[in-house]
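# below: sequence and its predicted model.
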Amino acid sequence: MSRSSFAAKSYRTRGIVLRTHKLGEADRIITLLSPEFGVVRAVAKGVRRTSSKLGATLEPFMEVEAQIVAGRSLHTIIQAQLRHPYGQALVADYSAYTAGAAMLETAERLTDSEADSIGAQYRLLHGALATLARGGHEPGTVLDSYLLRALAAAGWAPSFTHCVRCGAVGPHQAINIPLGGVVCHDCRPAGSMSPSPATITLLAALLEGDWESVDAADAPTRGQAGTITANYLQWHLERAVKSLKLVERQ
């Protein structure tokens, strides 16, 4: 659905709260990711008052059902019901919280424009936050899996099994970030990386959601895969995701 659909005076949408900003003495600007409308910025009036019922609902990581009145620049949230309180679990775990914050920032970067993949991006973010909130997987690997899948949904799918230049089936020993994945010996350009074979295997598992393989990886392998994923993300976004600097790796 295009942004022109905002022509309606009032509309309902699900949304994940990406961030909030103070406005005046009692209001906040809420940035939501909607599966229909992409990034929506709307004012929530009075939510900073202790008497407000919306204050705890419209917080980062929360999935809500919102009733919104359209405006020329900013919209106004007049009602919001909590669907999934992911933030309650994430704020109690610093590693999960920082991983989730990097997800929210990335989601906003990837969807803050007209995009055919908004619905897919929403589902990916929703699933990743739910996985973080449940626990059971190391938060850094949940983040890396989300980042690789989100980039793939945006049209930048990496390849960790076939040479990105000639298509030769791997395993291959080098990765070239500008080219988008592994390269064979004959196609390898200068400046390519040479991670461990275990790291390349882990990157493929993260992209495919093979959690049995992901959970079996050791800390050095996870760390190297995380660095490559962050570099690949920065290459395509053309600027750093600031929240990644705070992510704790185990």
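Received the coordinates, thanks.

# make it CA atoms for all contacts and neighbour counts henceforth
Fine.

# can you tell me the element the spatially closest residue to I177 that is not a sequence neighbour falls in?
What sits nearest to I177 in space, not counting adjacent residues and going by C-alpha to C-alpha, 6 or more residues apart in numbering, is Y232, at 5.7 Å. Using DSSP states H and E, Y232 maps to helix 219-237.

# want to compare, so here's the second one:
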Amino acid sequence: MRGYKVEGIIIKRRDQGEADRIITLFSRSKGKISLKAKGVRQSNSRRAGSLELFNRVKAGVARGHSDLDILTEVEVLDAYSSWRKFLGRIVIAYQLCETIDKLTPDRQPHPGIFELLESFLSQISSLSDDWQETVDSWLTRIVIELGFLDPGIKPEMNIKDYIEQLSERPINSVKLLKKLSPRQ
């Protein structure tokens, strides 16, 4: 099996079977890729802590026989720990990652989106009390970068509703974010 190294941000993860987890990584060079992390749900797994949502990681990957490649090694480059203890900020990060996951196709590089996500995750800890406007502007920048909206043109509806219309699926984090507004 041939392999490759990739740096990316974990935007989604889901359990598979008894011990495995599917990790969705958004990288500068490969875009959105899903990787199978074998055995990480076992109590003796050394990689489990490195595979938390929102971590920026460097991963070693082996090409799989199916559509999923296999995660073989992982190193955390940034865990964004300065804001992880605040639920509201975690929900903001989740909303950004969920939006990118729903609006980007697999294996299509979007270096601009990676750079925006990396920048936004770094700025979450310094958000002020009126963060909702900032988050909406971040979501708008993501939609513009992906080509769904021309710069300078506002959608006819709220940006979150516009994203849901584009993806034809609800953004789950929006409901939780509304419950936490206006503070967190």
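Everything's here; your move. Quick caveat: nothing in here was measured; it's all calculated off a predicted structure.

# next, the TM-score between them, please.
The pair, once superposed, lands on a TM-score of 0.85 when counted by TM-score structural alignment, normalised by the length of structure 2; 178 aligned residues with a C-alpha RMSD of 2.2 Å.

# coming back round to it: quick one: buried residues of the helix holding Y232 of structure 1?
Using 16 or more other C-alpha atoms under 10 Å as the test for burial, helix 219-237 of structure 1 gives 221-226, 228-233.

# and the strand ranked longest in structure 2, which stretch of structure 1?
Determined from DSSP state E, the single longest strand within structure 2 is strand 3-16. Using TM-score structural alignment, strand 3-16 of structure 2 corresponds to residues 10-23 of structure 1.

# now do the strands in structure 2.
Going by DSSP E, structure 2 shows strands at 3-16, 20-27, 31-37, 56-62, 69-78.

# need these in CSV with mean neighbour count and distance to F148 of structure 2, can you?
Formatted as CSV, the strands of structure 2 follow (neighbours: other C-alpha atoms under 10 Å; distance: least, C-alpha to C-alpha, whole Å):
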stretch, mean neighbour count, distance to F148 of structure 2
strand 3-16, 18, 20
strand 20-27, 24, 19
strand 31-37, 22, 17
strand 56-62, 20, 26
strand 69-78, 18, 29
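
# out of those, which is closest to W138 of structure 2?
W138 of structure 2 lies closest to strand 3-16 among the strands of structure 2, at 16.0 Å (C-alpha to C-alpha).

# thinking again about what came up before, wait, which of the buried residues of helix 219-237 of structure 1 is closest to G181 of structure 1?
Closest to G181 of structure 1, out of all of the buried residues of helix 219-237 of structure 1 and judged by C-alpha to C-alpha, is Y232, at 9.0 Å.

# aligned to the closest one, what sits in structure 2?
By TM-score structural alignment, Y232 of structure 1 lines up with Y162.

# gap between that match and S128 of structure 2?
Y162 of structure 2 sits 25 Å away from S128 of structure 2, going by C-alpha to C-alpha, to the nearest Å.

# contacting residues for the residue nearest the centre of structure 1?
Centroid-nearest residue in structure 1, with C-alpha atoms, centre = their mean: M103, separated by 3.2 Å. Contacts for M103 of structure 1 (C-alpha atoms under 8 Å, 6 or more residues apart in numbering) come out as 125, 143, 146-147.

# top of those by neighbour count?
Each of those was scored by neighbours using other C-alpha atoms under 10 Å; the highest score is L143's, at 28 neighbours.

# which residue is the nearest non-sequential neighbour of it?
With C-alpha to C-alpha, 6+ apart as the criterion, L143 of structure 1 has its nearest non-adjacent residue at 5.7 Å, and that residue is A99.

# can you get me a residue count around the one you found?
Counted with other C-alpha under 10 Å, the neighbours of A99 of structure 1 add up to 27.

# F26 of structure 2 contacts R13, correct?
No. If you go by C-alpha atoms under 8 Å, F26 of structure 2 and R13 don't touch, sitting 11.7 Å apart.

# and the helices in structure 1?
For structure 1, the helices defined by DSSP state H occupy 86-90, 94-111, 118-134, 139-153, 197-208, 211-216, 219-237.

# next, the buried residues of the third one.
When you say that, I think you mean helix 118-134 of structure 1. For helix 118-134 of structure 1, the neighbour count (16+ other C-alpha under 10 Å) marks 118-119, 121-122, 124-126, 128-133 as buried.
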